[in-house]
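Participant: for reference, the sequence and a predicted model appear below.
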Amino acid sequence: MSAGLVILAVIAIAIVGFFVGRSRALNSAGGDIRQLHSLPGYYGQAVFLFSAVPALLVTAVWLILQPMMIENRISDMILPTDIAEGSSLELIMADVRRISSGLDTAVVAGALSEPEIETLNLDNTDVRGVLAGVGVAVASDIKPNVLDASVAYRAKTAAARGYMAVVSIAIALVGFAVALSLTKPDYRARNVSEAAIKSLLVLSSFVAILTTIGIIASLIFETSNFFRMYPAKDFFFNLTWNPQFTGGSDLGIIPLLWGTLYVSFVALVFAVPIGLFVAIYLSEYASSKVRSIVKPAVEVLAGIPTIVYGLFALITVGPLLRDYFAQPLGLGQSSSSVLTAGLVMGIMLIPFVSSLSDDVINAVPQSMRDGSYGLGATQSETVKQVILPAALPGIVGAIILAASRAIGETMIVVMGAGAAAKLSLNPLEAMTTITVKIVSQLTGDTEFASPETLVAFALGLSLFVITLGLNVLALYIVRKYREQYE
């Protein structure tokens, strides 16, 4: 029985429990809800929770632990001679899982029967052909022990799923019975329901924290593996980026960091003035009718997929800059350049700057404007000397947050700036960024344990530290210099 069916069965039992619990509560009070401590719905919710929550928790824990426990037993069937040079036990176990899944698919498709799987061997069956017929590919030649391990893995997994179904449904039924036995007029069902809702809210609030911890832990773990293979000094101070998967790689982050900062700088130079002018116009000069049209139109830019911006850079902006600036001035021949990616990324960042700045400017009290006008200042003088200084901390925070967004962009840089890792001041030359190289190093059929692949995690951790620092700086500026108004 699959995990999905087990979950559906548990939920079905819980739903039945809701209606039975509600009806039992009403019957115990003789149909008079005034005799009940809680509303009838709370009694039904209590039965639902007792039936569903313990069973679903057991199912979740079972699904997490089951693969690890089975793989620990099955891995003993793999002999050192079954692991080819350049491979590893992890890769062999990945093949075992794929073959096991392929056998299940073959049974469903009718290519194999259960008795045939029990006597399956490489002598009388073209296993690779059967698996290819159901769309399953393996990374190496199938060896007898690997095939036997796959069959055993499939059998143990099926048995474990059966045990999981029995245990989970039994727990749901026990919870159902216990909750019904507690359903009496003086039972505080509302307290149980509200405590469960509070626990759910607390658990939800920890999801983001636990996700962040998981991301950081995975980055740190793989980065430490990389620095055991490649010197950290060379990574942070080498001026060359030249990954060679055959050996002799130079993996210096400085050219990538330069390209990242250069493209982001160009984008901010373009986006910040325009975004700030848009914010000032919308908050101080535009009528309500114009604002209701222009503001949503500008914010539409934030909803355009970055791949569309990348196509715009590749097809329109890049050739335009090449034909009218780079080639006539003798500064380059390629349509991919820092300026191409920077300008298109700047267009994408305009709504980030304008929307946040607009909110900050609107937060400045009208009394400050009225006081400035009362002293004889014009509207433009009021904007320059009163409103912008008061809103400056928030505007700076918006700019830094936009910079964090620019540093993490990938698709626009891939299609607009190219993939050349080099140090140059010419904005019409092709360069690349950290995010582009993270993608390229993890793309393709490469050995995961090689430094050329693990370097992607070191790049990711470096980028994470940079963007985290910018976000912390933005929050510090906003909190330190924020004005508090009545």
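Facilitator: In hand now; what should we look at?

Participant: from now on I want contacts and neighbour counts done on CA atoms only, so please keep to that.
Facilitator: Fine.

Participant: run the chain-centre distance for stretch 395-404.
Facilitator: 22 Å (C-alpha atoms, centre = their mean, to the nearest Å).

Participant: and stretch 20-31, by the same measure?
Facilitator: 46 Å.

Participant: in the stretch 301-450 of the chain, what residue spans correspond to strands?
Facilitator: Here the stretch 301-450 of the chain has no strands by DSSP state E, counting those that start in this stretch.

Participant: and the helices in it?
Facilitator: 306-312, 318-321, 327-329, 338-362, 366-374, 379-382, 388-407, 411-416, 434-441 (DSSP state H, counting those that start in this stretch).

Participant: need the ones you listed in a markdown table (columns: mean neighbour count).
Facilitator: Formatted as a markdown table, the helices of the stretch 301-450 of the chain follow (neighbours: other C-alpha atoms under 10 Å):
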| stretch | mean neighbour count |
| --- | --- |
| helix 306-312 | 18 |
| helix 318-321 | 20 |
| helix 327-329 | 12 |
| helix 338-362 | 26 |
| helix 366-374 | 13 |
| helix 379-382 | 14 |
| helix 388-407 | 22 |
| helix 411-416 | 27 |
| helix 434-441 | 20 |
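
Participant: so which of the ones you listed comes closest to residue 189?
Facilitator: helix 338-362 (44.6 Å; C-alpha to C-alpha).

Participant: and that closest one with helix 388-407, angle?
Facilitator: 140 degrees (axes from the mean of the first three to the mean of the last three C-alpha atoms, to 10 degrees).

Participant: which helices and strands sit right next to helix 338-362?
Facilitator: helix 254-280, helix 288-303, helix 306-312, helix 388-407, helix 411-416 (3 or more C-alpha pairs under 8 Å, 6 or more residues apart in numbering; DSSP states H and E).

Participant: for residue 49, which of those is the nearest?
Facilitator: Of all the helices and strands packed on helix 338-362, helix 288-303 comes closest under C-alpha to C-alpha, at 39.4 Å.

Participant: could you say what helices and strands the closest one packs with?
Facilitator: helix 338-362.

Participant: orientation of the helix it packs on relative to helix 288-303 in degrees?
Facilitator: 140 degrees.

Participant: the structure to be compared is supplied as follows:
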Amino acid sequence: MQTNQLLLLFSGVLLLLGLIAFFMGRAKAARVRATGTAMYAQPDQYAWFMVLATAGPAVAVGAVGAFAMLLLGAEIPTLYLLAGSLVVAAAGLMVGMAQVRADFHARQAIERVIRFLLAGAALISIFTTFGILFSIVSEAVRFFQMHSFWDFITGTTWNPGASFLAAAGRAEDAGSTAQFGSVPLFAGTFMITLVAMLVAIPIGLMSAIYMSEFAPAKVRTLAKPVLEVLAGIPTVVYGFFAAITVAPIIVAIAGAVGLEASFNNALAPGIVMGIMIIPFISSLSDDVINAVPDSMRQGALALGMTKGETIKHVVVPAALPGIISASLLAVSRALGETMIVVMAAGMRPNLTANPLEDMTTVTVRIVAALTGDQEFESAETLSAFALGLVLFAVTLTLNLVSVIMIRRFREKYRSNNL
């Protein structure tokens, strides 16, 4: 019997056992309650406890077995694993049935299971973060054993050259041309991100203020969904728009004022990226501004403030922590964008402060390093993990700075209200 058929049969039998456990548990609890005995829970709660006692251990055994087979390489026949899980389910049904009695707190037992599941869901993100960090660090260390960390951080030239020959045992043919200075990559990343933020933050924040404070209900109902459509457009479409429409316009405008601009320039992807992340700032800021209590607005108006003064001195300061969080989310989105940069800014590492020239970003180089036919053991491939590690550190620093700023703004706002 195939694995899919075994899983389908297992699911059907487990569902049947769960139904049996539910009705048996409720029937027994109802019989005990009919005798006039005071019980700590309702019959349905005992029934759901029976379902958890039956299905929970079976699913746990199956998950542990699948984990052992997939990640640890254990050889466990699928039929035996599923059969063992069903045996555990039957045992859980009998144990749960024995627990259906007057002095058993079924509701508390269910709540403990729910708390355990919620804690497990919270830990998944934490363990995933540590797993990502471990996988990046382990490969980045191998790269830094080949090339100096200081040269990687402070170097101004990114030229992998023929570094892949060293991984093939032909280091003498590669020469000493490989240079892995990451400054041009991060300069391009921050340049394009800065342009995107200069576009997204003012427009997103002003649109959020308009929709939450000034727009009629009909306009808000129509405008907000239309604005959020921007977040659902694929980035490759934005890349086409930046390369075919925005970049030629920038070149034409620059030529009209006597400046020279490349068709692969940093300004075009920055502007288009800013347009793309407007919904992130606008939607989140709109929700935060709407969460400001109406009593604060009414109190400011009662003291003689105008509508504009109320927004400037009361509403925006109260919503500022959320606005900062929305802006940080937009920055993280811009730092990780790849497709728009590839299509509109090019792939040349170029250390320049002129946004009209072509440049590239860290994520583009990561993609370039991990694709192609070069050896995985080569320095060029492993450099992707070093870039990822530094980018991870940059985003972590941004998060820490934002947390500090949010706390300071909250303390300042609270102290002004006291």
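Facilitator: Arrived safely, thanks for sending. Just so we're clear, the structure is a prediction, and the values are computed from it rather than from any experiment.

Participant: circling back: can you list the helices of the stretch 301-450 of structure 1 in CSV and add distance to residue 256 of structure 1?
Facilitator: As requested, the helices of the stretch 301-450 of structure 1 are exported to CSV (distance: least, C-alpha to C-alpha, whole Å):
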stretch, distance to residue 256 of structure 1
helix 306-312, 19
helix 318-321, 21
helix 327-329, 25
helix 338-362, 12
helix 366-374, 46
helix 379-382, 42
helix 388-407, 11
helix 411-416, 12
helix 434-441, 5
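
Participant: out of those helices, which comes closest to residue 467 of structure 1?
Facilitator: Residue 467 of structure 1 lies closest, by C-alpha to C-alpha, to one member of the helices of the stretch 301-450 of structure 1: helix 388-407, at 5.3 Å.

Participant: show residues contacting that closest one.
Facilitator: 260-261, 264, 267-268, 272, 345, 349, 352-353, 356-357, 360-361, 364, 463, 467, 470-471, 473-475, 477-478, 481-483 (C-alpha atoms under 8 Å, 6 or more residues apart in numbering).

Participant: show the buried residues in the residues you listed.
Facilitator: Buried by 16 or more other C-alpha atoms under 10 Å: 260-261, 264, 267-268, 272, 345, 349, 352-353, 356-357, 360-361, 364, 463, 467, 470-471, 473-475, 477-478, out of the contacts of helix 388-407 of structure 1.

Participant: closest to residue 234 of structure 1 out of the helices of the stretch 301-450 of structure 1?
Facilitator: Among those, helix 434-441 sits nearest to residue 234 of structure 1 (C-alpha to C-alpha), with 16.4 Å.

Participant: which residues in structure 2 does the closest one align to?
Facilitator: Matched against structure 2 by TM-score structural alignment, helix 434-441 of structure 1 falls on residues 362-369.

Participant: check stretch 105-112 of structure 1 too.
Facilitator: Taking TM-score structural alignment, stretch 105-112 of structure 1 hits no residues over in structure 2.

Participant: and the next helix or strand past the longest helix anywhere in structure 1?
Facilitator: The residue-count maximum for a helix in structure 1 (DSSP state H) belongs to helix 189-229. Counting by DSSP states H and E, the element after helix 189-229 of structure 1 in chain order, helix or strand, is helix 232-237.

Participant: quick one: name whatever helix or strand follows that next one.
Facilitator: Counting by DSSP H and E, the next helix or strand C-terminal to helix 232-237 of structure 1 is strand 241-242.

Participant: which elements pack onto the following helix or strand past that following strand?
Facilitator: Per DSSP H and E, the first helix or strand lying C-terminal to strand 241-242 of structure 1 is strand 250-251. Other helices and strands packing on strand 250-251 of structure 1, by 3+ C-alpha pairs under 8 Å, 6+ apart, are strand 241-242.

Participant: in structure 2, what range does the strand it packs on match?
Facilitator: Going by TM-score structural alignment: strand 241-242 of structure 1 matches residues 158-159.

Participant: what lies in contact with that stretch?
Facilitator: Outside stretch 158-159 of structure 2, the residues that reach it (C-alpha under 8 Å, 6+ apart) are 177, 178, 179, 180, 181, 182, 184, 185, 349.

Participant: what's the farthest-apart pair in those residues?
Facilitator: Once C-alpha to C-alpha is applied, the contacts of stretch 158-159 of structure 2 give 177 and 185 as the farthest pair, at 18.2 Å.

Participant: more neighbours, those two?
Facilitator: Each of residue 177 of structure 2 and residue 185 has its neighbours counted (other C-alpha atoms under 10 Å); residue 185 has more, 26 against 11.

Participant: show the buried residues in the contacts of stretch 158-159 of structure 2.
Facilitator: Among the contacts of stretch 158-159 of structure 2, the ones that count as buried (16+ other C-alpha under 10 Å) are 178, 179, 180, 181, 182, 184, 185, 349.

Participant: and which of the residues you listed is nearest to residue 240 of structure 2?
Facilitator: The closest of those, once distances to residue 240 of structure 2 are taken by C-alpha to C-alpha, is residue 349, at 21.3 Å.
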